[in-house]
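Visitor: 3D, please:
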Amino acid sequence: MTKVTFITPDEERIEVEAEDGVSLMEAAVNNSVPGIDADCGGACACATCHVIVPDSFKSATGTPSEDEESLLDFLDNRQDNSRLSCQIEVSSALEGMEVVVPEEA
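Guide: Reported below is the predicted structural model:
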C-alpha cells in the first residue's frame, strides 16, 4: 500500500492508502475525494480527474500520452504539472506524494 495525500480546493487534506497497480483516480474515488468525478471511469476521455503533481514526483508519474495532453489542453486551469489521475499508476515510487485537486475553472 502506498500513502498519497489529496489536497482539495478547500484545502482539506485527505490521506489515502492505495493499492499498488490501481490508478490514482481509482484511489481517489474509492476514498470519496471531492473534486475527482471520474465521469468516464478512467478511460482518459473526460478530464474530470485533473490533479496537479508536485515537481518532485513528475518523473515518478511518467509522461502524459498524446490523448491525455489533448484533454489537458481543454482545461482553463491547466498548469505545467497537470495530469489526469486516471493515467497515473500507483506504485511505491509515489509514497508520500501530495497532489492538488484544482478548483474547476
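Visitor: drop to CA atoms for contacts and neighbour counts, all remaining ones
Guide: OK.
Visitor: Next up, the contacts around residue 88.
Guide: Neighbour list for residue 88: 23, 24, 25, 61, 62 [criterion: CA atoms under 8 Å, 6 or more residues apart in numbering].
Visitor: Of those, which count as buried by neighbour count?
Guide: 23, 24, 25, 61 (16 or more other CA atoms under 10 Å).
Visitor: need those in CSV with secondary structure and distance to residue 87, can you?
Guide: What follows is the buried ones among the contacts of residue 88, written out as CSV (DSSP: H, G, I helix; E, B strand; the rest coil; distance: CA to CA, whole Å):
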residue, secondary structure, distance to residue 87
23, strand, 7
24, helix, 8
25, helix, 8
61, helix, 9
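Visitor: dump the residue contacts of residue 37.
Guide: Counting by CA under 8 Å, 6+ apart, residue 37 makes contact with 29, 48, 49.
Visitor: Could you also give me the structure for this next sequence, so I can compare it with the first?
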Amino acid sequence: MGVIHVTDRTGKRHTLECIEGWRVMEIIRDWGLPIEGLCGGACECATCHVFVNEDWLGRLYPATDEEEDQLDTVVTRPTSRLSCQIIWTPELDGLELTLAPASG
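Guide: Below is the predicted model:
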C-alpha cells in the first residue's frame, strides 16, 4: 500500500491510503471526500476533476483524447486531470492533488 495527498476544497490536506489498481477517484470517494464521479469512472462527466501537483504531471500517463474532451467542459488549469483516469500504482506513492471546484 501507499498514499496520495489530497487537498480538499477548504484547503485541508488529507493523506489517503491506496490500493494498487484502484482509480484515484474511487480512493478519494471511498475515504469520504466530496468528489462526485457521477459516471463511475467511464470518462463521461468530468465531476472527478482534480488539479495534479506540477511535480507529478510527468509521472502520469498522458490524458487521452476522450479525457481532454471532457476537460473541455469545465474550467481547467494546465494541471487538470480527471481522477477516474488515473490508476494508482506504487510509482504514484505520494501523489499530490487538489479537488477542483464543484461544477454546476
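Visitor: if we can go back for a sec, out of the contacts of residue 37 of structure 1, which is nearest to residue 71 of structure 1?
Guide: Proximity of the contacts of residue 37 of structure 1 to residue 71 of structure 1 was ranked by CA to CA; the top entry is residue 48 with 9.8 Å.
Visitor: one step back: quick check: helices, which of the contacts of residue 37 of structure 1 are part of them?
Guide: residue 29 (DSSP state H).
Visitor: Can you tell me which of the contacts of residue 37 of structure 1 has the most neighbours?
Guide: residue 49 (26 neighbours; other CA atoms under 10 Å).
Visitor: Contacts only, for that one.
Guide: With CA under 8 Å, 6+ apart, residue 49 of structure 1 has these contacts: 25, 35, 36, 37, 38, 84, 85, 86.
Visitor: Would you map the strands across structure 2?
Guide: Per DSSP state E, structure 2 carries strands over the ranges 2-7, 13-18, 49-52, 80-82, 95-99.
Visitor: so the last one versus strand 13-18, what angle?
Guide: I take that to be strand 95-99 of structure 2. With axes from the mean of the first three to the mean of the last three CA atoms, to 10 degrees defining the directions, strand 95-99 of structure 2 sits at 120 degrees from strand 13-18.
Visitor: matching residues in structure 1 for strand 95-99 of structure 2?
Guide: Here strand 95-99 of structure 2 aligns to structure 1 at residues 97-101, judged by TM-score structural alignment.
Visitor: And the shortest one, by the same measure?
Guide: Residues 82-84 of structure 1 are where strand 80-82 of structure 2 lands when matched by TM-score structural alignment.
Visitor: how close does the matching stretch sit to structure 2?
Guide: Compared with structure 2 after fitting, stretch 82-84 of structure 1 deviates on average by 0.3 Å (mean CA distance after the TM-score superposition for structure 1).
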